[in-house]
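Undergrad: My questions concern the predicted model and sequence given below.
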Amino acid sequence: MTGNSLDFGPRRHPRRMSLTPMIDVVFLLLIFFMLASRFGTDAVLPVAAGAEGPGTTWQGAPRLIDIGPQSLALNGVPVAAADLAAALAPLMPAPDAALVLRPRDGADLQRLVEVMDLLRAGGFDTLVLVE
């Protein structure tokens, strides 16, 4: 005995608080906010809702563009992407006439957007998307 009647053994040091649970919570919150937030702006793809507006009739030659994974066809005739604008020019009754885009099996969204960008670069802005 050391002179104290209430001797409970050697003195223990208080346990240090672990920071691991707090770090885990911080990382979970970080992941949550990264997944829940939006980075940048969304791209807007203007696509016509109807052929050329309600109550209008189709004018001019057919302008159906079939979009395949690696190919394009204008009215059923295969055409290269570089030649698409030139092949469409004689079929257009007016500069703002609609073009009908039809993705085929295997064509993903990226392929559709690439063709839409190609058509816009060629001066064709009125696009109608069908299934």
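TA: Received, thanks.

Undergrad: hey, let's count contacts and neighbours off CA atoms from now on
TA: Will do.

Undergrad: Distance from the helix or strand hosting L30 to the middle of the chain?
TA: Secondary structure from DSSP states H and E places L30 in helix 20-36. Relative to its chain's centre, helix 20-36 lies at 26 Å (CA atoms, centre = their mean, to the nearest Å).

Undergrad: Tell me the first helix or strand C-terminal of that helix.
TA: strand 64-67.

Undergrad: hmm, who's touching that next one?
TA: By CA atoms under 8 Å, 6 or more residues apart in numbering, the residues outside strand 64-67 that reach it are 72-76, 99-104, 107, 111-112, 115.

Undergrad: Only the buried residues of it, if you could.
TA: L64, I65, D66, I67 (16 or more other CA atoms under 10 Å).

Undergrad: Would you mind identifying the next helix or strand past that strand?
TA: Next helix or strand after strand 64-67 toward the C-terminus (DSSP H and E): strand 72-74.

Undergrad: alright, now check it against this:
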Amino acid sequence: MFDFAAARRARRPSLTPMIDVVFLLLVFFMLAARFGSEGALPLALGGGAGDWTGPPRLVEIAADGVRLNGVATDPAGLAAALEPLVETRADPVVLRATGDADLARLVALMERLSAAGYTNLVLVE
């Protein structure tokens, strides 16, 4: 009747091509990644603000707005509101973000204060 050849043993697939592809992807992503920080905001964290002089300058950043020493303040006018509280623009200004504030709002406010000349921003928890 029918004469079938003996069943051949199934070959196991080679893993070498897959390992080569993974290695090439690893090299590609390592070369394409950015390792440097392009923009950094200098900060004093915690107690690195130096000697404190003058009235308190606590800026609280929340999702609903900004408060300076507990008083609601317009973010655009924050630099002007800080003027009477500082002797020089190198005096420390304490920034505290509440739990519902987003990082973008904090960074935008820090950039605005840095552009206004405030150099000693202290970020606290």
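TA: All right, it came through fine. Bear in mind that the values here come from a model prediction, so they are computed numbers and not experimental data.

Undergrad: Give me the TM-score for this pair.
TA: In this superposition the chains share a TM-score of 0.72, using TM-score structural alignment, normalised by the length of structure 2; 111 aligned residues with a CA RMSD of 2.8 Å.

Undergrad: on that earlier part again, which of the contacts of strand 64-67 of structure 1 fall in strands?
TA: Cross-referencing the contacts of strand 64-67 of structure 1 against strands under DSSP state E gives L72, A73, L74, L99, V100, L101, R102, P103.

Undergrad: what's the distance between the aligned partner of the second one in structure 2 and T73 of structure 2?
TA: Structural correspondence for A73 of structure 1 with respect to structure 2 (TM-score structural alignment): R67. As defined by CA to CA, to the nearest Å, R67 of structure 2 lies at a distance of 5 Å from T73 of structure 2.

Undergrad: Which ChimeraX command selects the buried ones in the ones in strands among the contacts of strand 64-67 of structure 1?
TA: The buried subset of those, as determined by 16+ other CA under 10 Å, is captured in ChimeraX by this line:
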select :72,73,74,99,100,101,102,103
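
Undergrad: and which of the ones in strands among the contacts of strand 64-67 of structure 1 is nearest to T126 of structure 1?
TA: L99 (6.3 Å; CA to CA).

Undergrad: for that closest one, what are its contacts?
TA: R63, L64, I65, F124, T126, L127, V128.

Undergrad: Can you tell me how far the aligned partner of it in structure 2 is from R112 of structure 2?
TA: Alignment note (TM-score structural alignment): L99 of structure 1 maps to V93 of structure 2. Using CA to CA, one gets 13 Å for the distance from V93 of structure 2 to R112 of structure 2.
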